[in-house]
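[1] A structural model of the following input is requested.
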Amino acid sequence: MGCRRVLVTGTGPLGCAPAIRAQRSLNGECATELMRASSLFNPQLARVLEQLNARFGAGTFVAANAFRVHFDFVSDPAAYGFVRADEACCGQGPHNGLGLCTPASNLCADRSKYVFWDAYHPTERANRVIVSQFMTGSLDYVSPMNLSTVLEMDARIHSLEDGLLV
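    Prediction:
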């Protein structure tokens, strides 16, 4: 259909979302069964993308490992400057993981210290970490190349095409 690149993101650490911790965990740990589901799905997705790249050209499909990058700061939030990775900044109930973020919700004082904004979604700062790893990170986070490499390659291709047209 004419696209040059397709970025495909696997699942993050589903069992670590505050909503899941609130609903399925007695001790606040990540829910094992959903972590297992992610660990089964993501490698299969990566294999399918490798097959598609073999068919349509290397680097057409770029796999973003949302699980790895997100789990890195869920498992060691202090390494990324976060204070809380086990509860949401805005919500209700255990881990602020129940309900929507509304005026009646508990609200943290500084959302930049939290990995999760609400029951499922990362904060703006957490999303910036995720995007940064996809842009410049290693093949642990994005493959077959990071997005900076993709953009550089595409810029060179456009330069060559423009040069041929002149």
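[2] going forward, measure contacts between C-alpha atoms and count neighbours the same way
    OK.
[3] OK, contacts around Ala64?
    Residues in contact with Ala64 (Cα atoms under 8 Å, 6 or more residues apart in numbering) are 7-10, 134, 141-143.
[4] for Tyr120, same thing?
    17-19, 97.
[5] out of everything not next to it in sequence, what's closest to the residue nearest the centre of the chain?
    The residue lying closest to the centre of the chain (Cα atoms, centre = their mean) is Ala66, at 3.1 Å. Spatial nearest neighbour of Ala66, chain neighbours left out: Gly12 (4.9 Å); criterion: Cα to Cα, 6 or more residues apart in numbering.
[6] can you tell me how far that neighbour is from Ser38?
    When distance is defined by Cα to Cα, to the nearest Å, Gly12 is 7 Å away from Ser38.
[7] rewinding a little: quick check: the residue nearest to Ala66 touching Phe71?
    Yes. Between Gly12 and Phe71 there is a contact under Cα atoms under 8 Å: 7.3 Å.
[8] who touches both of those two?
    By Cα under 8 Å, 6+ apart, no residue touches both Gly12 and Phe71.
[9] tally up the residues packed near Pro103, please.
    Around Pro103 there are 9 other residues, counting by other Cα atoms under 10 Å.
[10] and for comparison, fold this next one:
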Amino acid sequence: MTLMMTGYLKRLYNLGARKFLVVGIPAVGCCPFQRNQNKTGGGCKEESNYWSNKYNEGAKSMLQAMKTEFKDVNYAFSDSYNIVLNFIQKPANYGFVEVKAACCGLGNLNADVPCIPISQYCPKRTDHVFWDLFHPTEATVKIFIDIIFDNSQQYVSPVNVRQLLWNRGKKPKPRL
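    All right, here's what the predicted structure looks like:
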């Protein structure tokens, strides 16, 4: 997969792109659908999380290799895996109450049936990490964006998105 991504990024480079934001794959094994499929009783599906991590490692290596090959390339890689895992492991830090069940759906963890008009909806969407079987809530996305935009290298590297946009912290000179 990273070989395919390398080809796409090189094509974009040849078209003039010099800055890239690559969003890693989150802990997909912890989404309601995967938890519902897990035979261990609703815990995160470790095999899926293993492959998410492997993909992210490959993507980071690919970006580092691209930076070595093309000195004028700059990038930010978001560690979506650990950001989402942190939401799940320390929900109160982010204002979340429910980390396993979907806000919208039917059945166990609201993950037996996707979000449809007759689905059960949670009373407070901002309490949930997940909206449906797979997707985060708007509250989750807002916090995620804030983290990758302004956070330190703990979750986004080698620079955050603000630094990437503003040439590694230098604000562009106004055009006259």
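[11] sorry, back to before: neighbour-wise, which of Gly12 and Phe71 of the first structure wins?
    A count of neighbours by other Cα under 10 Å puts Gly12 above the other of Gly12 of the first structure and Phe71, at 19 against 16.
[12] tell me the contacts of the more buried one?
    So Gly12 of the first structure contacts 38, 65-68, 70-71 (Cα under 8 Å, 6+ apart).
[13] on that earlier part again, among the contacts of Tyr120 of the first structure, which are located in helices?
    Secondary structure from DSSP state H places 18-19 of the contacts of Tyr120 of the first structure in helices.
[14] of the contacts of Tyr120 of the first structure, closest to Gly163 of the first structure?
    Ala17 (49.4 Å; Cα to Cα).
[15] for Ala155 of the first structure, see how far away the closest one is.
    Applying Cα to Cα to Ala17 of the first structure and Ala155 of the first structure gives a distance of 38 Å.
[16] and these two? Which one has more around it.
    More neighbours surround Ala17 than the other of Ala17 of the first structure and Ala155, with 26 against 12 (other Cα under 10 Å).
[17] how much space between the alignment partner in the second structure of the more buried one and Asn110 of the second structure?
    In the second structure, Ala17 of the first structure lines up with Cys31, judged by TM-score structural alignment. Distance of Cys31 of the second structure to Asn110 of the second structure, given as Cα to Cα: 11 Å.
[18] and the aligned residue in the first structure for Phe144 of the second structure, what helix or strand is that in?
    Counting by TM-score structural alignment, Phe144 of the second structure lines up with Ile130 in the first structure. For Ile130 of the first structure, the host element (DSSP states H and E) is helix 124-136.
[19] give the buried residues for stretch 123-131 of the second structure.
    Within stretch 123-131 of the second structure, the residues that count as buried by 16 or more other Cα atoms under 10 Å are 125-131.
[20] whichever of the contacts of Ala64 of the first structure end up buried, select them in PyMOL.
    Filtering those down to the buried ones (16+ other Cα under 10 Å) takes a single PyMOL command:
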select buried, resi 8+9+10+134+141+142+143
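[21] and of the contacts of Ala64 of the first structure, the nearest to Glu50 of the first structure?
    Taking Cα to Cα as the measure, Glu50 of the first structure sits nearest to Ser143 out of the contacts of Ala64 of the first structure, at 9.4 Å.
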